[in-house]
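*Asks:* Pasting a predicted model and its sequence here:
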Amino acid sequence: MRGEECIRSESHRTMAESERQMAGNASMPLFALMRRLRGRTALRASGLLWVLILMCVAAALISDAFLNPFNLINVARQVALFGIVSVGMTFVILTAGIDLSVGSIIAVSAVVSALLLNVGTPVPLVILAGLGVGITLGAINGAGITLGRLPPFIMTLGMMVMGRGLAMTISDGHPIHFPNASADFAWLGQGYLLWLPVPVWIFAAVATLAYVVLRYTPFGRNVYAVGSNPEAARLAGINVRLVVFSVYVISGLLSALTALIFVSRLTVGEPVAGVGIELEAIAVTVIGGTSLFGGEGGVVGTVIGAAIFAVLANILNLAGVSPFTQQIVKGAIIVLAVLFEMHRRRRDNA
């Protein structure tokens, strides 16, 4: 009996040592890969910055109106609106996920906020409720993906449909106006601070915080690790489910923040708010260099991608291109960006 106990004890020790060794072996190349990808991301961001500069020069040559201060402020505001929701999408795509529900989350948060403003709810409570809607719907997405083991595409596609239906139900399919809203809430989307629109400052704060989180915190490193290789991340001791759940909550939160800015600027809660913005957010994120396969990219590229997307939209508007043709151009950009990413990935793996 003692011999059998010794054999079992030795077997357990051997298995434990083997698991520790596997975790160590998995984590070492994983984090080395992450350092290499960060260098590549920085190089790509510098290239994107030159693309943005050339686009601005071309826009100024195409139309004198581009450099008009009012037009530049409008472009900056568009960058902020594209950018905030795209930062949330960046977290999701870095884990090799996708969030198709951001537009519907914007709609639900918008109509709930407008409804509360319409009945005289204090602004702080309106903001908390609006953000709470985004957090809740994002958490449902995260739970469905991590606990229900649904593919992110299927889970967020379902939430996109359910969320839009919920927004229509709450608003009875009609815009919700709030004529007596306070000036404090209007300042969120219409105000200026140091000659720049408030949404631009909000976007700057969101992007800076996201950059710090992804670059300098254990959570940020875990996001990259999960996107690079979820199995290796698990062996390295990372709670993969918690990381994936968290990025969808972040995406929902930033979608709700975008909704509050929309509602404040337009003074109406639209059940059709955010239609198609999920594709624009994906386009901005991919243009910014974040890989759809996960583990590579970052917020700096997303900020530049948002600026490129907004400048392109402005150029098309100034050139008199119809909105329908603009949709064709945006769709083509998404396809080309993904094709480029797949070609680059095959080349790197060759």
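*Replies:* Perfect, I can see it now.

*Asks:* okay, CA-based contacts and neighbour counts for the rest of this
*Replies:* Fine.

*Asks:* Against V108, how distant is the closest residue to P175 other than its chain neighbours?
*Replies:* Excluding the flanking residues, the one nearest P175 by C-alpha to C-alpha, 6 or more residues apart in numbering is E270, at 4.7 Å. Note on E270: its distance to V108, by C-alpha to C-alpha, to the nearest Å, is 9 Å.

*Asks:* The structure to be compared is supplied as follows:
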Amino acid sequence: MFPSRFQNNGACMSDVNSTIRRKAKNPAFDMRMAAVFLVRYGMFIALALWMVAMALSSEHFLTSTNILNVARQAAPIIIIGVGMTFVMATAGIDLSVGSLVALISVLTAAWLVAGLPAYLVIGLVIVVGAMLGALNGFIITLGVPAFVVTLAALTSFRGVGFVYSDGRAVPISDPVFVFIGRGDIFGVNTPLIIATVVAVVGWFVLNRTRFGLYVLATGGREEAARVMGLAITRIKITVYAITGGLAALGGIVISARLSNGSPNAGMMLELDVIAATVLGGTSLFGGRATIAGTVVGALLINFVRNGLNLHGVNPYWVQVVTGIILVMAVLMNTVLNRKAEAWARANPDDEQEVSK
């Protein structure tokens, strides 16, 4: 009735469907998929469970005021974390973002004191941040490891900030910066709005544009991407420039919130940003990244701190917990994630044959 090739295709489809049904009924396969699900989405589940636990143990935790306050504190981490997500997607890392925040904070205050208009200052410092990020990226493309380059930048940027400011914090009272740091639109604080816009744009670029595809391809298999004709050097410089620009924007938000420009701003912020990015599911080895996960990772870190503070936990212990979260994030990102994915890809039938 039908040509033989259609009959053969039908037989193949029947075999595929029977294989899928057999795997779907296999408990081992189900366990594997559950393991992958927990590894990939465990932080979302952890955030939900933590919020439920804190809501049951503290009447002040689940109030709109507290939630908006936590979101405002998380905003700079989200903003810079979006840039870090792009960098890590290429199998890179940027340890200099916290120090760049300090330098931008100092420059912002100094230029405002010098009489420059607020909007011009904002534009200038973002350009400076992007250029310094691009410089990091350029040096990295010469073959110097990203860890070494950005570690050197971590020291240099903050050092320049201390020299430029003579180690002193400079007050910021410009109305534009007051609005950026403490204002709100329809009851939603400005830092959260800025972070939301950055996250949405970052998600669109990473998931819906050709550039985002090239970024993931670069981190997945750089040599293969190079053979395909992708401009690897340009891509790497661009993602570090994006991170530098977003670090500058994060520095603006932090300076505006604290109402001063200080060389001490952003101290250890790079660890929070890296932890949030890794917690969210972005691979340390490149090729896989998620903006939504980075946002959730940033919120989780700040909700954990907030919950501990509400329960009167010593602030030093809060730092210990943050360090533990970072170690757990790296563990899940490297060891558990790879094992879970390998486990899920394995053929359950083959495993049963081996066990026999």
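*Replies:* Cool, the structure landed. The model shown is predicted, which means the values in this text are computed figures rather than measured ones.

*Asks:* Give me the TM-score for this pair.
*Replies:* Put the two chains on top of each other and the TM-score (TM-score structural alignment, normalised by the length of the first structure) is 0.84; 308 aligned residues with a C-alpha RMSD of 1.8 Å.

*Asks:* Compare E270 and V108 of the first structure (neighbour count), which wins?
*Replies:* V108 (32 against 27; other C-alpha atoms under 10 Å).

*Asks:* Isn't the residue nearest to P175 of the first structure up against A107?
*Replies:* Yes - E270 of the first structure lies in contact with A107 (C-alpha atoms under 8 Å); the separation is 6.6 Å.

*Asks:* Return the set of buried residues in stretch 302-319 of the second structure.
*Replies:* N302, F303, V304, R305, N306, G307, L308, V318 (16 or more other C-alpha atoms under 10 Å).

*Asks:* Among the residues you listed, which lie within helices?
*Replies:* Residues of these located in helices (DSSP state H): N302, F303, V304, R305, N306, G307, L308, V318.

*Asks:* Leaving out chain neighbours, which residue sits closest to the third one?
*Replies:* It refers to V304 of the second structure. For V304 of the second structure, the spatially nearest residue (C-alpha to C-alpha, 6+ apart) is W50, at 7.4 Å.

*Asks:* got it, and the second one?
*Replies:* If the residues on either side of it in the chain are set aside, F303 of the second structure comes closest to V70, at 6.5 Å by C-alpha to C-alpha, 6+ apart.

*Asks:* mind checking what I180 of the second structure lines up with in the first structure?
*Replies:* Mapped onto the first structure by TM-score structural alignment, I180 of the second structure lines up with L188.

*Asks:* Do you have the helices of the stretch 51-200 of the first structure handy? List them.
*Replies:* Per DSSP state H, counting those that start in this stretch, the stretch 51-200 of the first structure carries helices over the ranges 69-94, 102-118, 123-146, 152-171, 183-190, 198-216.

*Asks:* Pull up the aligned stretch in the second structure for the longest one.
*Replies:* In this case it means helix 69-94 of the first structure. The aligned range for helix 69-94 of the first structure is 64-89, by TM-score structural alignment.

*Asks:* Can you check which part of the first structure stretch 247-257 of the second structure sits on?
*Replies:* Under TM-score structural alignment, the match for stretch 247-257 of the second structure is residues 255-265.

*Asks:* To what extent does the matching stretch diverge from the second structure after superposition?
*Replies:* Between stretch 255-265 of the first structure and the aligned residues of the second structure, the post-superposition mean distance stands at 0.8 Å (mean C-alpha distance after the TM-score superposition for the first structure).

*Asks:* Identify the residues contacting that stretch?
*Replies:* 81, 84-85, 88, 102-103, 105-107, 109-110, 113-114, 127, 130-131, 133-135, 185-190, 199, 269 (C-alpha atoms under 8 Å, 6 or more residues apart in numbering).

*Asks:* Alright, I will stop here.
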